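Peer 1: Fold the following for me, if possible:
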Amino acid sequence: MPGLPLGELLRLPSLSRARPLAGDLGRLVTWVHVVDVPEPAPWVREGQLVLSTGYAWPREEGALRLFAQALARAGPAGVVLAVPQFFENFPRAALEVLAQEGVAVLELPWEVPFAQVVEEVLRRLLARQLEVQERVQVLHRALMASLLAREDLASFLARLSQLLGKEVRWAEAKEGGFAVPVPQGREPGGYLVLEGAVEDLDVQMLENAALVAGLILAHQRALAEQEARLGYAFLDALLEGRRQALTPERALAFGLDLGLRYRLGVALLPLDLPLSQRGFQERERALGEVRDLLRRKGAGAVVSASLNQVRFLLPERLDPEAFVRELARPWAFYFSRAHPAQELSTALAEVERFFCLPTPGVYVYEAHLVPRFLQGDLEARRELLALLASLRPQERAALLAWVRAGFRHQEAARALGVHLNTLRYRLRRVGERLGLSLGSPEDRFLLELAARVWSLEHKEP
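Peer 2: From the prediction side, this is the model:
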């Protein structure tokens, strides 16, 4: 039964004449009981207001202290002694022991009938119980309306806080404040936490709210799983080149802009195959992190999962390395070239060429031409040849001579029969046209590789 503070019950007609002597009047009273036996402890329960005439109380001080200690251990909210009859006043020895334990100590004039006290207290407690139940029903209907309106968890918590007039928050683990577990299968899915003083209404309301929160989470999880399955199928269809899957309606549903170009990104997770149950959970967690970051960036969250991979589409406007830095995960990330949404059928093959490089890092297709060539990638060979094909004949001849001369300018100029400054000018034009730095060891290696491939292709010495 819901309790009421003892101080509030002192406003009842029968108890208005009671005189508080010590103890905590804020203790909750859940029942009222007349006890007049030599050993009252077995008859007393926690939260009860004990009424006594003192008839069976001991008179000797030491015995009174032992009597009060046994009574205090039972945890009553308060002890009311009718005076003066068997005691002129509440005996000090008993008063000190009870007050030390926080039990409220009161004197009541002898002429006030205990029957009147019991009746008034019980009526008030029952009325309080009805008030709480009616209020709980009103609040429960409001919570069910929230559920039927398909509010998310954040909106539900805001509504619950408004209804209770106190802040209710979500916590993954049990912590400070009054916490009620939210059921999700056999284990708690989290906790609803209420800070500050907690009343009976709060307890019942939070218990009901926990069930509703569990239903909301279950509904959201079911929607997320359905969305994930549809998203997986949609992305897989794009990668397989099934253009019939890319209707304007589906593109709009998944936030895909048909006017933009996208890279296929693949995060290779350090998980053993076949995946264990924990592995599946870690993969789903990783997929959720990627999806959330895409949404924060204003991109459509087109994602899927396969084995130990998380696949996603990254708009060309987003820098792959910056995206991975913000994700802050020590995984290997591979990115294809940017393609129109309708032409992603080659993207997966582009990404898979990097899978021999499993070290955590960011591998972007265009930026890793040399590793692709060394793996026998014919597309990389064509790209190397295209570098030199984009040059003017004199520029290409200058580059080839410079490479054959071991990057020695004077020797290359003599081989071409041109002035040294002419060679330098043509090489500078090569760097500008290709967007490379001829002083960079990496770019020099790339140019030498391209020159060697060109010479082999065109059977030049």
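Peer 1: going forward, measure contacts and count neighbours with C-alpha atoms only.
Peer 2: Fine.
Peer 1: nearest residue to A267 other than its sequence neighbours?
Peer 2: Excluding the flanking residues, the one nearest A267 by CA to CA, 6 or more residues apart in numbering is F333, at 4.6 Å.
Peer 1: Which strands and helices lie in contact with whichever strand or helix holds that neighbour?
Peer 2: Using DSSP states H and E, F333 sits in strand 332-335. Strand 332-335 is packed against strand 261-268, strand 361-364, with contacts defined by 3 or more CA pairs under 8 Å, 6 or more residues apart in numbering; DSSP states H and E.
Peer 1: Tell me which helix or strand comes right after that strand.
Peer 2: Taking DSSP H and E, what comes next after strand 332-335 is strand 339-340.
Peer 1: roughly how far apart are the residue nearest to A267 and C356?
Peer 2: From F333 across to C356, the span is 12 Å (CA to CA, to the nearest Å).
Peer 1: compare with the first, here's sequence two:
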Amino acid sequence: MNLSLEDVLKFPIFETAKVITGEGVVGKKLVEWVSVIESPVENFVRENELVLTTGIGCYMNMQSFFEFCKDVYESGASALAIATGHYINKIPEEITQFAEMKDFVIVDLPWEIRFADIIHEVTSAINNIQHDELIRLKEFQQQLIEMFLTKKPFAEIITVVEKELGLPVIVMNRKGHVIAGSANIHHVRRLWRSMERNLAAEESHHPIFSKLRRGKGKEVQLFHMKIQSSEQEQGDFFIVASSTYKIKLREVNIIEQAVMVSALWLTSESAIVENKSLLQNEFVISLTTEEEPEEKTLREKAKSLGFHIDLKYECIIGYPENLDTLFYKDGGTSHETKHSWFESMMTYIESELADAGQSVHREVMYAQEVDKLVIFLETTEFASPSTSNGTMNQFLDHVERRLNKLLPGLVISWGIGKHQDGKMAFYRSYQKALSALEVGRKQKGIGKRYHFDNTRISRLILHLSKNEEVREIATSTLSPLIKYDQKREMDLINTFIAYNENSGNVSQAARVLNLHRQSLLYRLRKIESLTNLSLTNPDDMFLLDFSIKIWMSGMNENKDRLAL
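Peer 2: Predicted structure coming up:
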């Protein structure tokens, strides 16, 4: 409730007063305070203030009095009441013309009316209204808290806030997801993006206003307040209004109460989500550790967490290769900051996994295992391997595309389990994905997708490399080349790899290595002389190729090894 100028002028004390100008707008003018001002005005008058004056400071100079009246108008005062009959006998026509043109209310007060009596009447009325408003605000606060405690839907709570404000709002959580509110989200996001760096605090001496930020567009303006609890940001509270709207203390008090309840709800919801996320994470990890779980218990746990485990799933393991590098590139320094940053990045990645699952219309379960991501993606009952791989690649394409926008330069290696392992094959699929990741990173380098079905040779080599006799054969075959490379830096091993991959075509291999043909021939003769093997003999070629594969699988300790 507000006190209008029309209400004030109906007080008995104004019975003999006369409205000289602006009579048509007295119902639209608010009175928030009353004061006595004489020249000069400067910044002593605030908006919506009823100003009383005797004109004592400028009655000897009507031009000065005109400037005084003009300054009062420009200060935003609701009206100027001039005591006539002593210093000012009659309000000059120049001033009344100006006031009429500006719809500025000027009141002619008989000299006999004491200013003290006017101030008493007006301040009493304002105090009564403020008292009533305080009671209403407490009732509103109690209503919001009661709705929160009785677990009313948050959207219902915000509807009550919108009704009380008479304005549409939007509440977002700290991830920028809309939680409730009827304001146009596209308008809010557009205004927020354009105003985020140029938001200004509401101009007011009141401490509550200092929390409120305002951005103005051509037709609408956006008010914003941070939602915080225990010094942690929980989200954002937005109010949309017309560009001409002027926010009042009452509205800001309502917003503050709404933000307080929003903080309670978001904190509570965050705790619930975190707890559920922890339970889901533990459940998914348990699927990778139990080879033959008790299916009934597994189904009960899955149902309580919202998982559908009676579908067929294929395991994917994602390993972010360079989060450390990105952290320092982002300006990070301390260990504590790094841990917090890493956790938030993994949370972002997990949210993208959920979105990607929806994009391919597949169920997805995921968990964080130390520095890896374990994902189980649904595969259809009768899908062929090619169809499954297509869906898998579509899923990972979506994830990588979104993550590249969030974390430019992020490199992830993916190990993918075998299709058609069947239902309840979580452990087997995980082991195959893990094997594909381990072998793929060693054999093909980082940042790629390694399918278990495509690593048969690599897995065979890795298995054979653990045999002592095989290792001795590979070592004795390659040691002359390794020692020669260390002394002369001729890179004979990669020379052979290029030659072999190009089916013994010297010209093609030379182009790949960026060598002159004669230089390549010299290197090939050097390989033969050091190993006592002939590059025209199929068995010797097989031995060299096999030994290099064994060596590259992990025997060479001096080679950069990217072990999990």
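Peer 1: now the helices and strands packed on strand 332-335 of the first structure in TSV, with mean neighbour count and distance to A341 of the first structure?
Peer 2: TSV is the format used below for these (neighbours: other CA atoms under 10 Å; distance: least, CA to CA, whole Å):
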stretch	mean neighbour count	distance to A341 of the first structure
strand 261-268	25	6
strand 361-364	20	18
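Peer 1: so which of those comes closest to H140 of the first structure?
Peer 2: Distance to H140 of the first structure, taken as CA to CA, is lowest for strand 261-268 among these, at 44.7 Å.
Peer 1: average gap between the closest one and the second structure?
Peer 2: Once fitted to the second structure, strand 261-268 of the first structure is off its aligned match by 2.2 Å on average (mean CA distance after the TM-score superposition for the first structure).
Peer 1: Pull the distance from the helix or strand following that strand to the chain's centre.
Peer 2: Note on strand 261-268 of the first structure: by DSSP H and E, the next helix or strand toward the C-terminus is helix 277-296. Helix 277-296 of the first structure has its C-alpha centroid displaced from the chain centroid by 11 Å (CA atoms, centre = their mean, to the nearest Å).
Peer 1: State the next helix or strand along the chain beyond the longest helix seen in the first structure.
Peer 2: Determined from DSSP state H, the single longest helix within the first structure is helix 200-239. The helix or strand immediately downstream of helix 200-239 of the first structure is helix 248-253, counting by DSSP H and E.
Peer 1: what do we get in the first structure for V51 of the second structure?
Peer 2: Following TM-score structural alignment, the counterpart assigned to V51 of the second structure within the first structure is V50.
Peer 1: so where does its match fall, helix or strand?
Peer 2: Per DSSP H and E: strand 48-52 holds V50 of the first structure.
Peer 1: Now do that strand: which elements does it pack against?
Peer 2: Short answer (3+ CA pairs under 8 Å, 6+ apart): strand 48-52 of the first structure packs on strand 31-34, strand 78-83.
Peer 1: helices or strands next to the shortest one in the packing?
Peer 2: On a contact count with 3+ CA pairs under 8 Å, 6+ apart, strand 31-34 of the first structure meets strand 48-52, helix 114-148.
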